[in-house]
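J.: Sequence and predicted model, in that order:
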Amino acid sequence: MTTTPMARPATYRDVFAVGQFRVLFGSYTLFLIGETVRMLALSVTVYASTGSSLMSAVAYTAGFLPYAVGGMLLLAFADRWPPRTVLIGYEILRAAASAVLAAGILPVPAMLVLVFVTGVPSAVASASRTALLPDLLDGDCYVLGRAAFSVTAGGTQVLGFATGGMLMALVGASGALWSTTATCLASALLLHLCLEHHPPRRTDTSAGISDTWHLNRALLRHPRIRALLLAQWLAPSLMVGAEGVLVPYAAQVGAPGAVGLLFAALAAGMLLGNLIVGRLVSPANRERIGRPLAFAIGLPLLIFMLHPAPMYAAILLTASGFGVSYQLALAHRFLDAVPEKQRGQAFGLQLTGMMTLQGLAAAAGGALGEVVTPALVVTLAGGTSALAALVSWRTLGPARRLL
């Protein structure tokens, strides 16, 4: 069913009054905290073991790239399996993988393979979670619910990076990874006890690799959906090329201990952007400011050519992260563009493309960091992100500008 955005912004009180949303929100928070700690612990561990910017970036993106595989092979199941079953099963799988990583029984290459393989179903889990939101929230409450998830992503990453740094200082990377195991199990328990059963959107039995490919192609052939996907993918994904070299950048400027600050600053910018734009800006005005916000993702990163000190670098990263809130202007437009029975797959495709491009951009940034300075890599990431915003300039404008 197509819904119409409200004339005024919804309130977080409206959104959190929905009990099932609170359950989904709580499990997502636990998921993000554990995942953030795992990514930081794994990236730092690999860099300490190898001294390689490329390997550090590969470790950081090992949880991103499986989206490409899952998105190509498994997305059709997002509309055919109950969301509760998918989410609980994935949390249990993550818990088992984190426990193996924490045990320290694998060499670095095997650790990366494990993270990659167990991350393949993440595309289906993310699609199921995101597609459940419009079933729980109507109108602008849906947009604010998406904003709340993005705010949570920023806030829990700030908390997760800070917590991960403290945990590694206190109990080492292994202890930090055990904490991820605990958050996975806590999330699975919350979903098992509190999330209601929601039936699958489709009951046919044709789900599989060929069906996933067929539906993905059909969605991408639709001009409106394709334009909205590219507008959501390109600018923020290219910016992630900078994230892939933040660990060596901190070392380059003589402050290796500031890596947590840099990651947290970017996450804090995303938190503030989604909080302010989602809550204080009306639906119509969100669309009006979508273009400058998207352009602002890359512009602050150009200043990294001056090799800013960690505190100034953190301010620039915060400004860059704030710009990601432009996606709120496209949230309801994308929901209305996709068929309801394919909603899970459509959201899965959106998430798959985003995560895949982010992983490739971070890996490319790490590879480039082997031959040029990390500061130059960040600068180039900012420049390509700004160019991507220009490419999607027409789509990023108010809806009436679209044909």
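T.: Thanks, I have it.
J.: From now on I want contacts and neighbour counts done on CA atoms only, so please keep to that.
T.: Will do.
J.: what residues are up against residue 290?
T.: 326, 327, 329, 396, 397 (CA atoms under 8 Å, 6 or more residues apart in numbering).
J.: quick one: the strands in the chain?
T.: For the chain, no strands turn up when DSSP state E is the criterion.
J.: looking at it, residue 396 is touching residue 231, isn't it?
T.: Yes: at 6.8 Å, residue 396 and residue 231 qualify as touching, with contact defined as CA atoms under 8 Å.
J.: who has more neighbours, the two?
T.: Taking other CA atoms under 10 Å, residue 396 and residue 231 do not tie; residue 396 has more neighbours (28 against 24).
J.: which residues touch the more buried one?
T.: Here residue 396 is in contact with 231, 287, 290, 291, 329, 330 (CA under 8 Å, 6+ apart).
J.: change it to 7 Å
T.: Residue 396 makes contact with 231, 290, 291, according to CA atoms under 7 Å, 6 or more residues apart in numbering.
J.: got these as TSV, with distance to residue 364 columns?
T.: Shown next, in TSV, are those (distance: CA to CA, whole Å):
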residue	distance to residue 364
231	21
290	27
291	26
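J.: Closest one to residue 338 out of those residues, please.
T.: Closest approach between these and residue 338, by CA to CA: residue 231, at 15.4 Å.
J.: For residue 320, see how far away the closest one is.
T.: 17 Å (CA to CA, to the nearest Å).
J.: ok, now residue 389?
T.: 13 Å.
J.: next, the one to line up against it:
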Amino acid sequence: MSSFAAERRATYREVLAVRQFRALFVAQLLSLVGDRAAAVALGVLVYERSRSPLLAATVFGLTFLPHLFAAPLSVLVDRMPRRRVLVLCDLARVPLVLLMLVPDAPLALLFVLLGLVTLCEVPFDAARTVVMRSVLDDDQYPVGVALSSAVYEASLLIGSLGGGLLVAALSVRGCLLFDVATFVVSAVVVRLLVDEHAPVVEPDEQQSGLRQTLHFLLAPATRRMLWLALVVAGVATGAEGLSVTVAYSLGGGASLTGVLAAAIPAGTLLAGLLVPRLLTRTQQRRVALPLAGVTVGALALCALPVGVPTLVGLWALIGAGCAVLVIANPVVMAAVPDAHRGRAFGICSSVLMAAQAVGILAAGTLADHLSPTRALAVLGGLGAVALLPVALRGLAAAEGAADARHEVVAG
């Protein structure tokens, strides 16, 4: 009873009033805005020089690939002061982007530079997350995660449009210089407003290894929450990967593609902001499985002969269920000691990226043999099967608790 009474719902104003979180929030915002603009600008540059849609698409693919190598890079966060990692990652990206401005630079060089720029995001995000966990208390941290997630989803939602407008207004060169400026300002903000946050060094070096980090991540409660997040991320990303195919199969073309592509991040943004604001930490953990069920259920309903507005609503529900990821982050960070959080963040990022890749591959394979909407329904069914072990374990735990209460009453 006392643990429930101790929990409270922190407000967004309260979280934004924390100086160091506010600095991290601004740094993340600057980084995302600059990166989205630079990705669009580089995509335009590559297409103008090559006239190859594949090479232009490769630009956007390279913004995700380095996260597969997140685990080894994130170890830096457990070895160096976290503020230093943040500043070095920002400053390292400045010369890399400037090199992209070299006239007639080979496309292969541009791809390598973009990959290296994205690679710097991995320890930056890990350090930002670990510092955020340190400066916010247990009730504030889920709200801080929600704000960070909202910024990310909003960048996906408006990134292409905003990047296109910036390219039109500033030119490709101007967008890349704008990206450089965001990194410089971010580094200054972090250096002036964020404390050093030296990592906790454990006396036994072996205890800081991969095996011990996995031990924390694979604890039953943490493992179940991670599994929910992986399943939801995988099937939701698979649905996003079919947005073009679904739109054209319904005769909607490019306009419907844009609406569907925006519906999932919009649903994630809204639900991600509401869940931590309206629910306590215990309540959030309780709704994690139902939220995952919303995603797979909405996918399954896509096979029904519904109109386009209803389909868009279902896609927004797919995104709403992704609020599970906002719930999972605080659970994982609470289960892992400070000395292991950088590595833990990297492992989770790598596994999450792998789950998204599997989701896209599965969705594409299904769509090759079925209609796009039926492929989505089957993907939802596979997701439901994957959630079944967690659901059964939760049911068994509930029955065990009910039996225990009955014995107490009978006694």
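T.: Yep, it's here. Quick caveat, the model's predicted, so the values are computed rather than measured.
J.: Do you know the score for how well these two fit?
T.: Put the two chains on top of each other and the TM-score (TM-score structural alignment, normalised by the length of the first structure) is 0.79; 396 aligned residues with a CA RMSD of 4.1 Å.
J.: hang on, the earlier thing: closest one of the contacts of residue 290 of the first structure to residue 215 of the first structure?
T.: Of the contacts of residue 290 of the first structure, the one sitting nearest to residue 215 of the first structure (CA to CA) turns out to be residue 327, at 23.6 Å.
J.: Quick check: the gap between the counterpart of the closest one in the second structure and residue 99 of the second structure.
T.: Aligned against the second structure by TM-score structural alignment, residue 327 of the first structure finds its counterpart in residue 325. Using CA to CA, residue 325 of the second structure is found at 36 Å from residue 99 of the second structure.
J.: neighbour count winner among the two?
T.: A direct count of neighbours by other CA under 10 Å for residue 325 of the second structure and residue 99 places residue 325 higher, at 24 against 14.
J.: which non-adjacent residue is nearest that one?
T.: residue 229 (5.3 Å; CA to CA, 6 or more residues apart in numbering).
J.: Count the residues that sit near the one you found.
T.: 26.
J.: What does it correspond to in the first structure?
T.: Aligned partner of residue 229 of the second structure by TM-score structural alignment: residue 232.
J.: Its match and residue 339 of the first structure: what is the separation?
T.: Distance, residue 232 of the first structure to residue 339 of the first structure, by CA to CA: 18 Å.
J.: so the residue nearest to residue 325 of the second structure makes contact with residue 321?
T.: No: checked against CA atoms under 7 Å, the pair residue 229 of the second structure and residue 321 is beyond contact range at 9.7 Å.
J.: which of the contacts of residue 396 of the first structure lies closest to residue 70 of the first structure?
T.: Distance to residue 70 of the first structure, by CA to CA, is smallest for residue 231 among these, at 21.8 Å.
J.: ok, and the closest non-adjacent residue to the residue positioned nearest the centre of the first structure?
T.: Geometric centre of the first structure, nearest residue: residue 355, 6.5 Å, by CA atoms, centre = their mean. Distances taken as CA to CA, 6+ apart place residue 64 nearest to residue 355 of the first structure, at 5.2 Å, with adjacent residues excluded.
J.: My guess is the one you found contacts residue 361. True?
T.: No: between residue 64 of the first structure and residue 361 there is no contact under CA under 7 Å: 10.4 Å.
J.: what's the burial count for residue 95 of the second structure?
T.: Residues lying near residue 95 of the second structure (other CA under 10 Å) number 12.
J.: Kindly report the same for residue 408 of the second structure.
T.: 9.
J.: what's the counterpart of it in the first structure?
T.: For residue 408 of the second structure, the aligned position in the first structure is a gap, per TM-score structural alignment.
J.: tell me which element residue 408 of the second structure falls in.
T.: Taking DSSP states H and E as the criterion, residue 408 of the second structure maps to helix 372-410.
J.: Could you list the buried residues of that helix?
T.: Residues 372-384, 386-387, 390-391 are the ones in helix 372-410 of the second structure that count as buried (16 or more other CA atoms under 10 Å).
J.: now that helix: how far from the chain's centre is it?
T.: Averaging C-alpha positions (CA atoms, centre = their mean, to the nearest Å) puts helix 372-410 of the second structure 25 Å from its chain's average.
J.: ok, now stretch 242-254 of the second structure?
T.: Taking the mean of its C-alpha atoms, stretch 242-254 of the second structure sits 25 Å from the chain's own mean (CA atoms, centre = their mean).
J.: Show the end-to-end separation of it, please.
T.: End-to-end distance for stretch 242-254 of the second structure: 13 Å, by CA to CA.
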